[in-house]
Structures are given as structure tokens and as C-alpha cells.
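[1] next come a sequence and a model predicted from it.
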Amino acid sequence: MFAITLLAICIFMGASGQICWKYGMSNMDRINDVNSLLQPETIQNILTNKYILLGLVLYACTFFLWLSAMSTLDVSFMYPMLSLAYILTALLAFYFLGEQISTLRWSGIILVVLGCILIMKS
């Protein structure tokens, strides 16, 4: 049960990290090509953005929790469960970022979740 709890925390932290990254990048100039990505100012802005850094911290914590859960659970069970983050990320994006999510996109997310349910039953 402990490993399942760790897996759930990993899913939540991973989705939260994505929202932090998107929020941080939304407050910066658009990056339209490799040259604009590699500009020293762009790199500095990315590396000093508190939301991007928070997302990195969340991902770093997730890494260690993931390894802990991996010591107990099968990776063939764990990795597909990460796709549950799709629905959580979509919900967080809707509420915190104001993203509009189409019916077609929700349908795809639901299909992924149904696949996870099938894997959990195995």
C-alpha cells in the first residue's frame, strides 16, 4: 500500500510540476526556434524563473519517490499508471491556467484512464 501511495504522490507532483513549468513559460517571450532558445537572456530567464525552479524541485522529489515505489511494484504496472497524470494535468490546466479543453481532448484522456483501469485489474 505504501508503494501505491508513493505512486499517487508521484502522479500528483508530476502534474503539478508541468503546471508550474507552463505558468513560468507563459510569463516569458515565445521561443519560436533554436536560436531564440539558446539566447543567453532566454536561458537566464528560464533558470531564474521561480515557477520553473519549483517544477524542477517537484520533479526531483518525484524521482526519489518513484525509485522507492519501484523497489516494490512492477514497472509494467507503474509506468502506465503515470498516464493518470493526463487527467490531473488537464484539470489543473483548466483551473489554474484557464486552458480550454475540447470534448475530443477529454475523450482521449478518458480512453487513457480506461486503459489504466484495465491494467490495475491485472
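    That came through fine. From a predicted model like this one, the values you see are computed outputs, not experimental measurements.

[2] contacts and neighbour counts: CA atoms only from here.
    Will do.

[3] distance of the most centrally placed residue in the chain relative to Ile109?
    Note on the chain: the residue nearest the mean C-alpha position is Ala15, at 3.2 Å, using C-alpha atoms, centre = their mean. Ala15 sits 14 Å away from Ile109, going by C-alpha to C-alpha, to the nearest Å.

[4] check it against this one:
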Amino acid sequence: LLKAGTNAVGQFEFSAGNIVPVGMKLALEPHIMGGMACYVVSLVVWIMGLSRVEVSIAYPMLSLGYVLNAVAAWYLFGEAVSVTRLAGIGIIIIGVYIVARS
């Protein structure tokens, strides 16, 4: 969502006189608002997870964010997924599975 929001706003230049107008434009972009809402939900879920699971189990689960990010980038933005990236995704999934089973 954040990427879609910055794409919707378009290119901009960061300068001292431009920071407030660009900041407002970004802050009011619906995609950016949605992305920030996702961050808030993610934080709440993370805190709830930490209250129920050991940190040594919960923290490796964050690695799944890399997997979800790669899938979303491919699906939403048509980004290429190379064999190397797929191998890395596979390693992450296997690692998280091993940690979850321990």
C-alpha cells in the first residue's frame, strides 16, 4: 500500500521548502493511510502474539513478512521473482517451520 501511495503521489523533491507540502500530500493519500493502518494492526497482533508465545518462537515468525512482501510485490506490482529469490523464500519458510516445530 505504501508503494502504491507513493506511486499515486508521483515523484517529488525533498527540500527544506518542499517538506511540509510533500508530507501533507503523502499523509493524505488513501493508500498511505491504509498502509499505516496495516502497521498499527500489525503492531497489535505482534503484541498479542508476544503475550502468548515465547519470544524465541515469535520473533522468527517475523521472517514470514519477507515472504509475504515478495509475493505481494510480484502480484500487485509485477516485480520479477528470480530463482534465487524463490530459493531464499523457500529457505525462510523451511526455517520458520523448523523453529515452529521445536
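    Done, it's in. Bear in mind that the values here come from a model prediction, so they are computed numbers and not experimental data.

[5] picking that back up, shared neighbours, Ala15 and Ile109 of structure 1?
    Tyr86 (C-alpha atoms under 8 Å, 6 or more residues apart in numbering).

[6] in structure 2, where's the longest helix?
    helix 30-52 (DSSP state H).

[7] quick revisit: how deep is the residue nearest to the residue nearest to the centre of structure 1 when sequence neighbours are not counted tucked in, by neighbour count?
    Using C-alpha to C-alpha, 6 or more residues apart in numbering and skipping the chain neighbours, the partner closest in space to Ala15 of structure 1 is Thr89 (4.9 Å). Look at Thr89 of structure 1: counted by other C-alpha atoms under 10 Å, it has 20 neighbours.

[8] now do Gly10 of structure 2
    Neighbour number of Gly10 of structure 2 under other C-alpha under 10 Å is 9.

[9] hang on, the earlier thing: structure 2: which residue goes with the residue nearest to Ala15 of structure 1?
    In the superposition onto structure 2, Thr89 of structure 1 corresponds to Asn69 when matched by TM-score structural alignment.

[10] quick check: which element contains the residue nearest to Ala15 of structure 1?
    In this assignment (DSSP states H and E), Thr89 of structure 1 forms part of helix 84-92.

[11] which helices and strands does that helix pack with?
    helix 2-26, helix 103-121 (3 or more C-alpha pairs under 8 Å, 6 or more residues apart in numbering; DSSP states H and E).

[12] which part of structure 1 matches stretch 85-94 of structure 2?
    Going by TM-score structural alignment, stretch 85-94 of structure 2 sits over residues 105-114 in structure 1.

[13] give the closest residue to Ala80 of structure 2 in space, chain neighbours not counted.
    Trp74 (6.3 Å).

[14] surely the one you found is in contact with Ser82?
    No. Using C-alpha atoms under 8 Å, Trp74 of structure 2 is not in contact with Ser82, being 10.6 Å away.

[15] gap between the residue nearest to Ala80 of structure 2 and Leu86 of structure 2?
    In terms of C-alpha to C-alpha, Trp74 of structure 2 sits 12 Å off from Leu86 of structure 2.

[16] can you list contacts of stretch 32-41 of structure 1?
    Here stretch 32-41 of structure 1 has contacts from Ile31, Thr42, Ile43, using C-alpha under 8 Å, 6+ apart.

[17] picking up where we left off before, who has more neighbours out of Trp74 and Ser82 of structure 2?
    Trp74 (13 against 9).
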